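Participant: pasting the sequence and the predicted model now:
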Amino acid sequence: MSLTFTRRRAAAAVLAAGLLVPLTACGNDDSKNDTGSAKATESATGVPKANLTVLAAASLTDVFKTAGAAYEKKNPGTKITFSFAGSQELVAQVKQGAPADALVTADTKSMDGVKADTSTPTVIAKNRLVIATVEGNPHKVDELKDLADTKLKVVLAAPEVPAGKYSKKILDAQKITVKPVSQEPNVRAVLSKVELGEADAGLVYKTDAETALDKVDAIEIPDAQNAIAEYPAAALKHSKNAEAAAAFVAWLSTPEAQKILQDAGFQKP
């Protein structure tokens, strides 16, 4: 074999090896980018990472703060911001196209009002009304009919608010006429009036009263005279984080979330 031919073969081998190096490097970079991209957009549980905004009924204020923290811990990289208000206000926000990802109301009727904007709702919890009185119950309020006393300063949620609707329903059923000193935009505002001593009594959810037992007394209402509130949750169709929003709504029905809700006094759905 000639020396010239040998040199040509050696040169060709070097050139081929040189070409293979950058091709292999590109393959490794692509693999790293794919892996890095997956880690950046998906948590260890497979739920897409996202900053979620959840519109939630005011009566969920305390429990959802706990639930949100638990969900974020379970899904690192996900951040949940809650906006609490009366369900009627939340529905109005959805109709106006508020940039949110999920909705949880305190009644099915409110949720039905935006069915064109939501996925199929799931009831995640139930609640019931109690009579909240000033601490120590100085006016000796023992039952619903006591709220008819004109000397008593009673505050109720406004008629368009779920808590107001439930209150009207049970008072009408017992043929009890109450003249409230004010009608509030959400149930937490009712509780606040009683806590501050601006009202002697008010109708609130059991879970609301339990957040302030150091400031108010809670008088149970018999089942036969009470109403059961249902809390439906749904992802919003216009959400930019549809998959992540659906995952959060689904999580609310899991044993972990249900324990948080029931520990706060909510009933099983």
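Facilitator: Here it is on my side, so go on.

Participant: alpha carbons only for contacts and neighbour counts from here, please
Facilitator: Will do.

Participant: ranges for the helices of the stretch 1-150 of the chain?
Facilitator: Listed in chain order, the helices of the stretch 1-150 of the chain (DSSP state H, counting those that start in this stretch) span 3-41, 61-74, 87-95, 108-112.

Participant: got the buried residues for the shortest one?
Facilitator: Across helix 108-112, burial judged by 16 or more other Cα atoms under 10 Å covers 108, 110-111.

Participant: chain center to the helix or strand hosting Leu191, what's the gap?
Facilitator: Under the assignment given by DSSP states H and E, the secondary-structure element containing Leu191 is helix 187-195. Relative to the chain's own centre, helix 187-195 is displaced by 21 Å; criterion: Cα atoms, centre = their mean, to the nearest Å.

Participant: which elements pack onto that helix?
Facilitator: Using 3 or more Cα pairs under 8 Å, 6 or more residues apart in numbering; DSSP states H and E as the contact test, the elements touching helix 187-195 are strand 122-134, strand 154-157, strand 201-205, helix 206-210.

Participant: give me that answer again for 10 Å
Facilitator: When contacts are defined as 3 or more Cα pairs under 10 Å, 6 or more residues apart in numbering; DSSP states H and E, helix 187-195 packs onto strand 122-134, strand 154-157, helix 162-173, strand 182-184, strand 201-205, helix 206-210, strand 216-220.

Participant: mean neighbour count and distance to Ser192 for the ones you listed - can I get that in JSON lines?
Facilitator: What follows is these, written out as JSON lines (neighbours: other Cα atoms under 10 Å; distance: least, Cα to Cα, whole Å):
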{"stretch": "strand 122-134", "mean neighbour count": "23", "distance to Ser192": "10"}
{"stretch": "strand 154-157", "mean neighbour count": "28", "distance to Ser192": "10"}
{"stretch": "helix 162-173", "mean neighbour count": "20", "distance to Ser192": "14"}
{"stretch": "strand 182-184", "mean neighbour count": "19", "distance to Ser192": "10"}
{"stretch": "strand 201-205", "mean neighbour count": "28", "distance to Ser192": "10"}
{"stretch": "helix 206-210", "mean neighbour count": "22", "distance to Ser192": "10"}
{"stretch": "strand 216-220", "mean neighbour count": "22", "distance to Ser192": "10"}
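
Participant: alright, now check it against this:
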Amino acid sequence: MTRSARRTRRTLQVAGAASAALLALSACSSSDDSSSDTSDKSDSSASASSSDKLSGTVTVFAAASLKESFTTLGKEFEKEHPGAKVTFSFGGSDSLAASITGGAPADVFASASPKTMAIVTGKKDNATEPVTFVRNQLEIAALPGNPDKVSSLKDLTKSGLKVVLCDKAVPCGAAAQKALEASKLKLTPVSYEQDVKAALNKVVLKEADAAVVYKTDVHAAGDKVEGVEFPESAKAINDYPIALLKGSKNAETAKAFMALVRSAEGQKVLTEAGFLKP
């Protein structure tokens, strides 16, 4: 074989080897891409499956002061879990507790005080161990512009001033009584209301000059009332516990809603509404 021929043969062999190597790399790359696509699709499918597996209706009994915050969280929950629905019953915590112990169907109870939660948890096997998720502080709701110049809890005892309080059995009413006792003040309201929203509404409708409610309710009312802080409220802060009711028909989804309430996202909604961190 001539030198020129041998040189040509070696060139062809090198070219063939290089081509084979490129084919092998291409095959590996294709395999890796395919594996990556499969993995990504699998992860995406698993995530969707995890999100979609929660379904059915969750019924939440919650203190009236939680209405705005929980309604927002309920919508967020339904958005995250398209197969689930959250329905609420808001009212005075004592009335809600009585309804639950009386057999009213519910999955979650969020109360405005440990005392009213105990009405439910005190019954054997009625609920799981409650957990405090927020706290709330009292504030005076005065008429817009504060025409009566209310600047303290003592000012509510002025003659002729129409003041509304929550019923003493309701957490906001019990807290108001505690603040009044701490101040050694006596106050006779024109009415006792069954929940904090009803007390606030008396001022909104100008049927009363002032009411002792929660900071969160003053915040929710916007310019319909004027809030007046008072130092004695620091001695009557309410813890808000939440618990899963053992008679729940949809415990898994109910637990997921409770997890949202206690999550960073849930706490952000609650603190923006004026609640204090637990």
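Facilitator: Yep, it's here. Since the model is a prediction, treat every value here as computed from it, not as a measurement.

Participant: sorry, back to before: what range in structure 2 matches the helix holding Leu191 of structure 1?
Facilitator: Following TM-score structural alignment, the partner segment of helix 187-195 of structure 1 in structure 2 covers residues 196-204.

Participant: relative to structure 1, what is the average displacement of that stretch?
Facilitator: Here the mean offset of stretch 196-204 of structure 2 against structure 1 after fitting is 0.4 Å, by mean Cα distance after the TM-score superposition for structure 1.

Participant: map Ile219 of structure 1 across to structure 2 for me.
Facilitator: Using TM-score structural alignment, Ile219 of structure 1 lines up with Val228 in structure 2.

Participant: what's the answer for Lys145 of structure 1, then?
Facilitator: The equivalent of Lys145 of structure 1 in structure 2 is Lys154 (alignment by TM-score structural alignment).

Participant: coming back round to it: rebuild the helices and strands packed on helix 187-195 of structure 1 as TSV, extending it with distance to Lys32 of structure 1.
Facilitator: Written out in TSV, the entries for those read as follows (distance: least, Cα to Cα, whole Å):
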stretch	distance to Lys32 of structure 1
strand 122-134	40
strand 154-157	56
helix 162-173	52
strand 182-184	56
strand 201-205	53
helix 206-210	49
strand 216-220	59
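
Participant: ok, which of the ones you listed comes nearest Ala247 of structure 1?
Facilitator: strand 122-134 (12.6 Å; Cα to Cα).

Participant: and the residue nearest the centre of structure 1?
Facilitator: Closest to where the C-alpha atoms of structure 1 average out (Cα atoms, centre = their mean) is Ala56, at 4.8 Å.

Participant: what sits closest to the aligned residue in structure 2 for that one if chain neighbours are left out?
Facilitator: Under the alignment by TM-score structural alignment, Ala56 of structure 1 pairs with Ala62 in structure 2. Nearest in space to Ala62 of structure 2, with sequence neighbours left out and distances taken as Cα to Cα, 6 or more residues apart in numbering, is Ala110 at 4.6 Å.

Participant: how about Arg128 of structure 1?
Facilitator: What sits nearest to Arg128 of structure 1 in space, not counting adjacent residues and going by Cα to Cα, 6+ apart, is Ile228, at 5.0 Å.

Participant: repeat for Pro278 of structure 2
Facilitator: Nearest-residue entry for Pro278 of structure 2: Val134, 4.6 Å, with adjacent residues in sequence omitted and distances by Cα to Cα, 6+ apart.

Participant: where's the equivalent of the one you found over in structure 1 relative to Lys39 of structure 1, distance?
Facilitator: With the correspondence set by TM-score structural alignment, Val134 of structure 2 lines up against Ala125 in structure 1. In this structure, Ala125 of structure 1 lies at 33 Å from Lys39 of structure 1, with Cα to Cα, to the nearest Å as the measure.

Participant: please apply the same query to Asn28 of structure 1.
Facilitator: For Asn28 of structure 1, the distance to Lys39 of structure 1 equals 17 Å [Cα to Cα].

Participant: looking at these two, which is more packed in?
Facilitator: Lys39 (15 against 12; other Cα atoms under 10 Å).

Participant: and Glu252 of structure 2, how close does it get to Cys28 of structure 2?
Facilitator: 44 Å.

Participant: equivalent analysis for Leu12 of structure 2, please.
Facilitator: Leu12 of structure 2 is 25 Å from Cys28 of structure 2, where distance means Cα to Cα.

Participant: how about Val104 of structure 1, what does it touch?
Facilitator: If you count contacts by Cα atoms under 10 Å, 6 or more residues apart in numbering, Val104 of structure 1 has them with 54-58, 60, 84, 87, 90-91, 110-111, 121-124, 231-235, 249.

Participant: residue in structure 2 matching it?
Facilitator: Residue correspondence to structure 2 (TM-score structural alignment): Val104 of structure 1 is matched to Ala110.

Participant: measure its match to Ile140 of structure 2 for me?
Facilitator: To Ile140 of structure 2, Ala110 of structure 2 is 24 Å away according to Cα to Cα.

Participant: ok, now Asp33 of structure 2?
Facilitator: From Asp33 of structure 2 across to Ile140 of structure 2, the span is 64 Å (Cα to Cα).
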